[in-house]
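Asks: task: produce atomic coordinates for the following.
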Amino acid sequence: MKILLVEDEKQLADSLAHVLEKEGYKVDVAYDGKQGWDLTVENCFDLLILDWMLPYKTGLSICECLRGLKNCADDKRLPKTEIDTPVLFLTAKDTLDDRVKGLDAGADDYLIKPFELRELLARVRALLRRGSQRVDYAGEEEKKILKMDDLELDVSSQVAYRQGRLLKLSDKEIRLLEFFLLNSNQLVTQEQIYHHLWSEAQAPSSNVVAAVIRLLRRKIESGGEKPLIHTIYGKGYWFGVQENLKGV
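Replies: Just a heads-up that it's a prediction; the model follows:
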């Protein structure tokens, strides 16, 4: 597995690279955003670990460009389609708004400095495992389509549409949407969602669930479509058209 680590604190970057290499990963290191961006678009990586604040080009900007959320058309090396390589942010920014902004930029996970090395390694393993499972499943000939009303999710290719409109969702938002579709028209608790999206080793604060749901709701209902994610106060969430929401 090949990892790109972009971190401007050289001592920290070299130390993390050494730890990751001891775990058997091949690691490329960049110490600023420009170098990190060049390596990203010129090579193929299984995981990107990005510091948020970087010289020349921030980690947030790199992620937004890769996910197609920012116009980077001036760089001819960038493919026309968005790149879905898993992204893990390393940052000292620890407010809920910062976490939402990072997830909304297309990041798959978020680790706040300072952190324990074993937690970093656990998150790296989880993201790499999830990425490889997605690639293997996408290679199957038979497509798996999940639908609710005018929304559909192609599980094999990890893309979602609403009324034919392509939804630009992060990996975690795709997994949340799939969970909702598989459990549609029934009550699910915040704890069930929490354990589906994160392993015990990852264990972010519980309010991150509400943040991810808010981001997903914003994207699948941005065109004025009927609401599909309903908050059942004190109980959890219910996914489906409101007409079927009775007695919950």
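Asks: every contact and neighbour count from this point should use C-alpha atoms.
Replies: Will do.
Asks: so where's the longest helix in the protein?
Replies: helix 117-138 (DSSP state H).
Asks: residues contacting residue 203?
Replies: By CA atoms under 8 Å, 6 or more residues apart in numbering, the contact list for residue 203 is empty.
Asks: next, it: secondary structure please.
Replies: With DSSP: H, G, I helix; E, B strand; the rest coil as the basis, residue 203 sits in coil.
Asks: mind listing the helices for the chain?
Replies: Counting by DSSP H, the helices of the chain are 10-22, 33-42, 59-66, 96-104, 117-138, 171-182, 190-197, 207-220.
Asks: got the contact list for the fifth one?
Replies: Spelled out, that is helix 117-138. For helix 117-138, contacts defined as CA under 8 Å, 6+ apart pick out 1, 20, 46-47, 85-86, 88, 108-109, 111, 155-158, 201-202.
Asks: make it 6 Å
Replies: By CA atoms under 6 Å, 6 or more residues apart in numbering, the surrounding residues in contact with helix 117-138 are 156-157.
Asks: in it, which residues are buried?
Replies: 120-121, 123-124, 126-128, 131, 134, 137-138 (16 or more other CA atoms under 10 Å).
Asks: could you do the second one as well?
Replies: Within helix 33-42, the residues that count as buried by 16+ other CA under 10 Å are 33-34, 36-37, 39-41.
Asks: now the second one, please; I'll put the structures next to each other:
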Amino acid sequence: MPTVLLAEDDRAIRNALARALTLEGYAVTAVADGVEALAAAHRGRPDIVVLDVMMPGVDGLQVCRVLRAEGDRTPILMLTALVETPDRIAGLDAGADDYVVKPFDVEEVFARLRALLRRAVPPEPAAGSADGNRITAADLCIDPQARRAWRGARELELTRTEFDLLELLARNCGIVLDHATIYDRIWGYDFGPGSKNLAVYVGYLRRKVDEPAGLPLIHTVRGVGYVLRQG
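Replies: The predicted model follows:
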């Protein structure tokens, strides 16, 4: 039974989501603020954390930053009423793996939790080359087993979702991947044609991978998807 730490200051939302998660088969610890969330996380590490962004005192972003600073890599799903791209980027910058915008459908929350839990399972060793299964493209190097990546001599600080997205693009270097394929491989479901979710993640990944280097590897193929090219 997967364990979920749920931090949401709105009592009605907290109680309803906790009940829904329990019926879905999760063991839920529900708290009302960021201080309680950190205390619960320190008492016993959950399999996944669901954080409301806007909480009094210590908010969800601060909780996320503290856990990541402590080296905690537990998957984190953010609940937010903030729909602007900079607000979403703030969550990713804090170390969140995914987010859901309020008001949300509980089935969407379930789907995202399942996807995050699947990706949290250590990958099986792959049959690879003599370089220890590392993936290289231009000056990009990825170690899938250690979940580390470098651009030249610079190690990239990536969230779980950013790493998965970069690895997918690098494994298919030179191949244009359409939006539906990426959604299926990374999240396990398609957000629909109007979603900006993928664009937000690609934009943030570019800021970490391409902008400091000055030579773009990640390219947009308008109306289709994205591709990683060596030059």
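Asks: returning to that earlier point: what's the closest of the buried residues of helix 33-42 of the first structure to residue 78 of the first structure?
Replies: residue 41 (6.0 Å; CA to CA).
Asks: thinking again about what came up before, mind putting the buried residues of helix 117-138 of the first structure into JSON lines with distance to residue 10 of the first structure?
Replies: Formatted as JSON lines, the buried residues of helix 117-138 of the first structure follow (distance: CA to CA, whole Å):
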{"residue": "120", "distance to residue 10 of the first structure": "18"}
{"residue": "121", "distance to residue 10 of the first structure": "19"}
{"residue": "123", "distance to residue 10 of the first structure": "22"}
{"residue": "124", "distance to residue 10 of the first structure": "20"}
{"residue": "126", "distance to residue 10 of the first structure": "26"}
{"residue": "127", "distance to residue 10 of the first structure": "24"}
{"residue": "128", "distance to residue 10 of the first structure": "24"}
{"residue": "131", "distance to residue 10 of the first structure": "28"}
{"residue": "134", "distance to residue 10 of the first structure": "33"}
{"residue": "137", "distance to residue 10 of the first structure": "38"}
{"residue": "138", "distance to residue 10 of the first structure": "37"}
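Asks: before we move on, back to that, what separates the longest helix of the first structure from the chain centre, distance-wise?
Replies: 12 Å (CA atoms, centre = their mean, to the nearest Å).
Asks: quick check: angle from that helix to helix 171-182?
Replies: 60 degrees (axes from the mean of the first three to the mean of the last three CA atoms, to 10 degrees).
Asks: how far off helix 10-22 does helix 117-138 of the first structure point, in degrees?
Replies: 60 degrees.
Asks: on that earlier part again, what is the nearest of the buried residues of helix 33-42 of the first structure to residue 68 of the first structure?
Replies: residue 41 (13.1 Å).
Asks: so how far is residue 54 of the first structure from that closest one?
Replies: 17 Å (CA to CA, to the nearest Å).
Asks: please apply the same query to residue 65 of the first structure.
Replies: Distance from residue 65 of the first structure to residue 54 of the first structure, by CA to CA: 15 Å.
Asks: kindly report the same for residue 130 of the first structure.
Replies: Applying CA to CA to residue 130 of the first structure and residue 54 of the first structure gives a distance of 27 Å.
Asks: what residue lies at the spatial centre of the first structure?
Replies: residue 108 (2.4 Å; CA atoms, centre = their mean).
Asks: and that one, what's its match in the second structure?
Replies: Applying TM-score structural alignment, one finds that residue 108 of the first structure aligns to residue 97 in the second structure.
Asks: could you do residue 171 of the first structure as well?
Replies: Looks like residue 171 of the first structure aligns to residue 160 there (TM-score structural alignment).
Asks: who are the contact partners of that match?
Replies: Residue 160 of the second structure touches residue 97, counting by CA under 6 Å, 6+ apart.
Asks: mind running it again at 8 Å?
Replies: So residue 160 of the second structure contacts 75, 97 (CA under 8 Å, 6+ apart).
Asks: any idea how far it is from residue 82 of the second structure?
Replies: Relative to residue 82 of the second structure, and taking CA to CA, residue 160 of the second structure is found at 22 Å.
Asks: still on that earlier bit, if I look at the residue nearest to the centre of the first structure, how far off is residue 115 of the first structure?
Replies: In terms of CA to CA, residue 108 of the first structure sits 17 Å off from residue 115 of the first structure.
Asks: over to residue 184 of the first structure?
Replies: 36 Å.
Asks: more neighbours, these two?
Replies: residue 184 (20 against 12; other CA atoms under 10 Å).
Asks: give me the neighbour count for the alignment partner in the first structure of residue 82 of the second structure.
Replies: Taking TM-score structural alignment, the alignment pairs residue 82 of the second structure with residue 93 from the first structure. Residue 93 of the first structure has 16 neighbouring residues, counting by other CA under 10 Å.
Asks: give the contact list for the residue lying closest to residue 93 of the first structure once chain neighbours are set aside.
Replies: Nearest residue to residue 93 of the first structure in three dimensions, chain neighbours excluded: residue 112, at 6.9 Å (CA to CA, 6 or more residues apart in numbering). Applying CA under 8 Å, 6+ apart to residue 112 of the first structure gives the contacts 90-94.
Asks: re the thing from before, pretty sure the residue nearest to the centre of the first structure sits against residue 175.
Replies: No - between residue 108 of the first structure and residue 175 there is no contact under CA atoms under 8 Å: 10.5 Å.
Asks: can you give me the distance of residue 26 of the first structure to residue 55 of the first structure?
Replies: To residue 55 of the first structure, residue 26 of the first structure is 24 Å away according to CA to CA.
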